[in-house]
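*Asks:* Below: sequence and its predicted model.
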Amino acid sequence: MSEIPSESALVQEKPSDLQTTELPPSTPMSEDEESRSPRNWSPWKKRLLFLSLMTSSILCDGAMTWGSTLIVEQAIQWNISVDKSATSMNYGILLQGMGGLIAIPLIEAYGRLPLWLWPQVITTFMVLGATLSKDFDTFTAFRSLQGVFGTVPQVVGLPIIHDMYDPHDWPYRINIWASTFLIGPFAGPAIAGYIGAGSGWVVSFGILTLFYGLSTILILIFGYETYFVKGQESQRNSRLQSFFGIKTHNLPALSTIGYWTKILVVYIFKFPMLLTGIATMVNFCWPIGITVTVSTFVAQPPYLLDTIESSSLRWAPIIGGLSGYAFGHWFNGWIYRSRQKAWYPEYRLLGAYFAIGTMACGLLTYGLTLHYQKHWIGLAFGWLMVVAGMIASTVSITAYALEKYPDQSTVVSAIINGWRTASGFSVGYFQPSWIARNGVAAVFGTQTAVVVTVLILAITPVIIIEGKRAKSKLAASSQ
């Protein structure tokens, strides 16, 4: 599940130590260059490419959580516990973040199209391998590799939007593209469960393979290299050259990879990125834990929900995610208007207080409903609040990070994505045994305390320390 980009600028910083043939900014583009610029492509060419990007992006999280409603059937077939069956997604979720970080230098070195197409092709075969698996270990291995390669559209989308659209179009296009991250993680399991209930988990994963195949075909037909710099020859490439990243950039590939790897490491450990990254890790840990384990709980007494009912329960987090995104979008607009005279980015983090408060209430509602074995509506409402808080806090954190570092939008997005998945993969392993040892009430009460503590220890220092620095700069500039 990926972070939600904000409306901040998406201009990529160029390595100062690398030689390019880019013309000076004042040099006007020739008529030929104007025609080759992706921003001047025909509206339909851009729409069809954007549609292809949307299909691959919604599959990132939607396909990774696809099997969460099918774990009971798989456990029976492979003669393993339901708790163990639920762990088949965990490594894939972890490797999504790592795959995104690895992709950044390669995208800058070889272009958008090859790093968009070939991981999608590989992921198609990984899903096919999972579909044909005959045992749990093989299935888990293919699902883990799916996570490595299948996450790339979540990273390559921002550069493509930057390349293809004018700045005033970025917010609108980013909002549409980001909707895939809201819907995918919960719509995927719901669709998988509906298919699996009537046809079995193998057919369900076969349909997922078909979805990946169709998405790959769309990229082959409508995908084009969007990287473009005046004076370079990348847009003169044939389709075949573009698919393989030949002459995409006139920069030394190894130097480019080394530069962007260094940039990633530097930004991971910047004070604001480190603390907000830790907060993101915690905020995503417990919601992802619910997502990958809820089918285990509702399949047991007193709920005994079948696959269709368990799949339909996913509509609660979908509504929660959309609600959280709507709040985050409204809050960012409101706080900017109300503080416009003395604005600095740390104001955006104030939205995390309400968001994490909502998440804390949701965790308590969900945990107490399980503890006292109350109606499943309590689970749905608690899950809704948890996801609403998770998305709203992520909107605030991501908006802050992208505004704080507007020249490194893709880098900071990938870093936040890495923190998110680093926590989500592990919770499926320790939460069931934790509940068995200490009880549901203690577990979810502790989780509530953790998210509130991290709000105080991670978000608040960034607001105070970075806010003071920003105020000092504002005061100095006004003198």
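*Replies:* In hand now; what should we look at?

*Asks:* make it CA atoms for all contacts and neighbour counts henceforth
*Replies:* Fine.

*Asks:* can you give me the strands for the protein?
*Replies:* Taking DSSP state E to define them, one finds no strands in the chain.

*Asks:* Distance check, the residue nearest to residue 99 when sequence neighbours are not counted against residue 68.
*Replies:* Leaving aside its sequence neighbours, residue 99 sits nearest to residue 148 (C-alpha to C-alpha, 6 or more residues apart in numbering; 4.6 Å). Counting by C-alpha to C-alpha, to the nearest Å, the gap from residue 148 to residue 68 is 18 Å.

*Asks:* got another, please set it beside the one above:
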Amino acid sequence: MAADEKAVSSLELQMPTEKEDARNGYLLDAQQLGSDVGSLKTAADGHTILIPQPSEDPNDPLNWSSWKKHLVLLSISVVAFLPDFGTAMGSVTQIPQAKTWHMPVATIQESVAINTMLSGISGLFVVALSNYFGRAPVLFWMRLIVIATVIWYAAAKSYNSFLGARILVGFFVGVGQSGGLMWIKDMFFFHELPRKINIWSVFIISSPYLGPFMASFVIWRLSWHWVYWIYAILNYAVFIIIVLFVDETFFDRNLAIEKQPAWKSRLLRLTGFERHCRYSFIEALSRPLIAVSKIPVIIITIFYFLNFAWTIGVNATIATWLNKYYHFDGESTGLFYFAPITGCILGAISGHWLHDFIGSLYMKRHYGKIDPEARLYIIYGASALTGTAVLLLGQALQHKWHYMAVAVLDAAQLIGVNIISTAVNAYLLDAYPEAPGEVDAWIVVGRTMGGFMATYIDLPWVEKQGAGKVLGIQAAITWSSVALVIFLQTFGKKLRRWQGPMEFPSAG
């Protein structure tokens, strides 16, 4: 039993499964059960029911010490930080690269779009392989491939060589973003999930801004090649973190303690020589396909596609507009990125409290229960903020408002997007607790496909029609997409009951 848990009674009580909780609502408040609480384990407050109930096995990740859980969480978060960090550096390096290779900036930008797309598609393979080989081995070996090839970026002598590096690294670098929910779900209880998702999510959302921030200063003092040498060094440093701290989190709760595989060595688990997963290869590959057959998963993927696309579009082109309209050099562009980074931080801080606050209000009105759809309420305000920021940002660029207005609006957009990101991840994780990796992979597909599309179309679109009109259309799309959230809050629970939980082939 974890150190912060305690039994609240010795009476017998049959706990519902997580699938039943997702269907009927999660009961978190033990006080709602009166005296009939059974031998339920609760959090340190004595009344928050632990979902799922941890086993008595000390190897159960739910029973790990807090420091070990958070070391693994931070390790996965840092890994998740690197893909978009490396991709977004291209929004700054594409200008000097175009001069080096005597090519249009729009052509160089294609490498950014392709890298973004591949990092999303690869997530489906990451999750499938993680269910066969284990979470940790897939992370270890894919990151090993990345560090073996990432120096290709910096050493590239031509655009075609650089594009080849983008393609190869893009496919393997997505591990950590795709499947991150698997790790979080394995280690933390239901009531802890929004805050842990928020931590992991802020690393992902802030990475496309910290990448150009760093790249701008490096180009100002050195050259674009050094941007990618530094990126290679960061990848090697993160690989060392993986080796030092990451452990396998897969734990089959359907097996009795006496039937659980023996835990021998962390390094053997990390490299896959000690394997705990029990799915066949075909069974593991089928899971992402079964997940996308669920209507709420499809709707959230589309919703996130329509929201996140314009965030990536703005980020991929902002350095070009700052240079064109405001004559920013590398130093000025780098300093500008303090604005979106601040927006990410404010979004994470506010989300840390807001998600739990809204959940608590919902439970008070529903007798200690919370439905997955309750996670979506926060999206209304966040989408209003995001859409308004995009609309005004277009006007700011179109009419060349002061660059500080551009900075504030860029930050405001990121506050909303950060809150939305945690909400959609928490919703699908609550709705389908049996498939954390699979729903995460499809959310990443929505985000990266949106980024792929926006990176391709934004620069020529704005040049043709102007920032005011283009970003106004994007704001309208952001607001209109809220109709999908209204649909889910109205019919989501009925849809989930009608389609049922995700039924995967049994592990053997």
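*Replies:* Nice, thanks for sending it over. Small disclaimer: the values here were computed from a predicted structure and weren't measured.

*Asks:* if we can go back for a sec, give me the more crowded residue out of residue 148 and residue 68 of structure 1.
*Replies:* residue 68 (27 against 24; other C-alpha atoms under 10 Å).

*Asks:* Now which residue in structure 2 aligns to the more buried one?
*Replies:* Taking TM-score structural alignment, residue 68 of structure 1 has residue 91 as its aligned residue in structure 2.

*Asks:* And for that match, nearest residue in space, chain neighbours not counted?
*Replies:* What sits nearest to residue 91 of structure 2 in space, not counting adjacent residues and going by C-alpha to C-alpha, 6+ apart, is residue 316, at 5.0 Å.

*Asks:* Report how many residues lie close to that neighbour.
*Replies:* Around residue 316 of structure 2 there are 29 residues (other C-alpha under 10 Å).

*Asks:* What's residue 86 of structure 1 aligned with over in structure 2?
*Replies:* Checking TM-score structural alignment: residue 86 of structure 1 goes with residue 109.

*Asks:* One more: residue 387 of structure 1?
*Replies:* By TM-score structural alignment, residue 387 of structure 1 lines up with residue 414.

*Asks:* returning to that earlier point: what's near enough to touch the closest residue to the match of residue 86 of structure 1 other than its chain neighbours?
*Replies:* Distances taken as C-alpha to C-alpha, 6+ apart place residue 94 nearest to residue 109 of structure 2, at 6.5 Å, with adjacent residues excluded. Counting by C-alpha atoms under 8 Å, 6 or more residues apart in numbering, residue 94 of structure 2 touches 105, 108, 109.

*Asks:* Also residue 447 of structure 1?
*Replies:* 286, 363.

*Asks:* And for residue 191 of structure 1?
*Replies:* Residue 191 of structure 1 neighbours (C-alpha under 8 Å, 6+ apart): 66, 311.

*Asks:* What's it aligned with over in structure 2?
*Replies:* Correspondence of residue 191 of structure 1 to structure 2, assessed by TM-score structural alignment: residue 214.

*Asks:* Return the distance of that match relative to residue 353 of structure 2.
*Replies:* Using C-alpha to C-alpha, which is the criterion applied here, residue 214 of structure 2 is 30 Å from residue 353 of structure 2.

*Asks:* Quick check: residue 273 of structure 1 touching residue 401?
*Replies:* Yes - counting by C-alpha atoms under 8 Å, residue 273 of structure 1 does reach residue 401; the two are 7.1 Å apart.

*Asks:* quick one: common contacting residues for those two?
*Replies:* Common contact partners of residue 273 of structure 1 and residue 401 (C-alpha under 8 Å, 6+ apart): residue 412.

*Asks:* Tell me which of those two has more neighbours.
*Replies:* Shown here are residue 273 of structure 1 and residue 401; by other C-alpha under 10 Å, residue 401 has more neighbours (27 against 23).
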